[in-house]
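In: Sequence and predicted structure below; questions after.
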Amino acid sequence: MSERINNIDMDKLSNTDEKIRKNGGHFTAEKHIAGEFHFDGSPMFTAELKSEMATFTMGADEPGVLGGMGIQPTPLNYLMMGVMSCYASTVAIQAAKKGIKLGKLKFTGHLYYDIGPVVEDLDFPIIKALNIDVEADMDIKEVLKLSEKACPALYAIRNPIQTEIKQIK
């Protein structure tokens, strides 16, 4: 049985590391998600998300202030969940690679935003700030810094990503 540190399978991580080293530091991957906006009721949007082991149908609503039903989580809830869960896993991985066994690792996210530009044609920034508070049972400031650099979701929100939006039908 493989050793697990911070719920990270060290054998699998080692195998991935070996593949990365053999490929000049690269291990490319892709994610594809298809979703649909619904014109009646809640959820307003659904998408099928797949893991290695299962498929999940996720739903989202806009909050009441944007005319939505407010029943399902909002798209920004999913954004925060994605960033926080990615960062949490990255922290666990970075700590495990250093042999640090954590007993407590909690995250609280705070997103500050302005709905004005969503409703009106305004040029104000929509997202003002995302702050993440981390609680751990030991000092992991060094691991947190390494994780900020290594987390794909943090990278995505901190760096412009080439984005193409086109109507296909």
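Out: Now that the structure is in, tell me what you want to look at.
In: C-alpha from now on. contacts and neighbour counts both.
Out: OK.
In: which one's the longest helix in this structure?
Out: Taking DSSP state H as the criterion, the chain has its longest helix at helix 75-97.
In: so what's the residue lying closest to Asp137 once chain neighbours are set aside up against?
Out: Closest residue to Asp137 apart from its sequence neighbours, by CA to CA, 6 or more residues apart in numbering: Lys104 at 5.2 Å. Contacts for Lys104 (CA atoms under 8 Å, 6 or more residues apart in numbering) come out as Glu135, Ala136, Asp137.
In: Which of the three states applies to the first one?
Out: Under the three-state scheme (DSSP: H, G, I helix; E, B strand; the rest coil), the conformation of Glu135 reads as strand.
In: want to compare, so here's the second one:
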Amino acid sequence: MSLINDIDVQALKETTTAVEADPRLGEATFSVNGAWQGGCRLTAQTGALTTGGERDETRVAKYTISSDEPVALLGTDTAVSPAEYLLQALAGCYTVTLAALAAAQGIELKGFRLALEADIDLRGFLGIDPTVRPGLQQIRVHLDVDAPDTPREQIEELVALVEKRSPIRDTLVNPVDVATTLA
């Protein structure tokens, strides 16, 4: 097994080859099931994960996720806010994407750090100004990549590729269909 950045490079190549041969193997469906806990609080659990048409029930209720809002935003500050989860999702996806892409290119990372910030204007959420979107206005990601044996230009190209290939970043910067149904 060849590990670069704790990524099994051979497994990555085999996965790429398998998905190239059968694109259905690259299809995945994540799920979460949640229940309101009053106020701004939600408790959710992971649901089944479906990959390549196969449903994996071992993830059902494996992890519990709670959310709330800070007191300044009408919550009780008992858990991470949805906006912070969104930043975590982006940071986590950048981590997976950066480590895997670097490994695929033979770039050995000594480490990296991410700092993320997001701005929101509550006038949109509160319905005060219909010209203000209720969503985040901007997300800023600062990366500090430590790869001493790699020229900065190559790291810049790697980061540009991370921006292009990160599934969560793509979800944030491009419209995605969100279908809501009422039981």
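Out: Arrived safely, thanks for sending. Quick caveat, the model's predicted, so the values are computed rather than measured.
In: Let me see the TM-score of these two.
Out: Remark: TM-score between the superposed chains equals 0.88 [TM-score structural alignment, normalised by the length of structure 1]; 165 aligned residues with a CA RMSD of 2.1 Å.
In: what about the strands in structure 2?
Out: 3-4, 7-8, 28-29, 32-36, 42-46, 49-51, 54-56, 64-67, 111-120, 136-146 (DSSP state E).
In: And the ones you listed: which comes nearest Asp170 of structure 2?
Out: strand 136-146 (12.9 Å; CA to CA).
In: Can you check which part of structure 1 the closest one sits on?
Out: Taking TM-score structural alignment as the measure, structure 1 aligns residues 127-137 with strand 136-146 of structure 2.
In: Figure out how far that stretch is from the centre of its chain.
Out: Stretch 127-137 of structure 1 has its C-alpha centroid displaced from the chain centroid by 13 Å (CA atoms, centre = their mean, to the nearest Å).
In: ok, and what's touching it?
Out: If you take CA under 8 Å, 6+ apart as the criterion, stretch 127-137 of structure 1 is touched by 84, 102-114.
In: And for the aligned partner of Lys106 of structure 1 in structure 2, nearest residue in space, chain neighbours not counted?
Out: Aligned counterpart of Lys106 of structure 1 in structure 2: Arg113 (TM-score structural alignment). Excluding its sequence neighbours, the residue lying closest to Arg113 of structure 2 (CA to CA, 6+ apart) is Asp144, at 5.2 Å.
In: ditto for Gly26 of structure 2
Out: Val19 (5.4 Å).
In: picking that back up, just put the strands of structure 2 in CSV and tack on distance to Ala100 of structure 2.
Out: Converted to CSV, the strands of structure 2 look like this (distance: least, CA to CA, whole Å):
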stretch, distance to Ala100 of structure 2
strand 3-4, 9
strand 7-8, 6
strand 28-29, 18
strand 32-36, 25
strand 42-46, 24
strand 49-51, 19
strand 54-56, 23
strand 64-67, 26
strand 111-120, 13
strand 136-146, 14
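In: between those strands, which one is nearest to Ile168 of structure 2?
Out: Checked against CA to CA, the stretch from these lying closest is strand 136-146, at 12.4 Å.
In: compared with structure 1, how much does that closest one deviate?
Out: With mean CA distance after the TM-score superposition for structure 1, strand 136-146 of structure 2 departs from structure 1 by a mean of 0.8 Å once superposed.
In: what comes up buried for that strand?
Out: Val145 (16 or more other CA atoms under 10 Å).
In: ditto for stretch 166-174 of structure 2
Out: Within stretch 166-174 of structure 2, the residues that count as buried by 16+ other CA under 10 Å are Ser166, Ile168, Arg169.
In: Kindly indicate which of these lies nearest Thr50 of structure 2.
Out: Ile168 (17.8 Å).
In: What's the match for the closest one in structure 1?
Out: By TM-score structural alignment, Ile168 of structure 2 lines up with Ala153.
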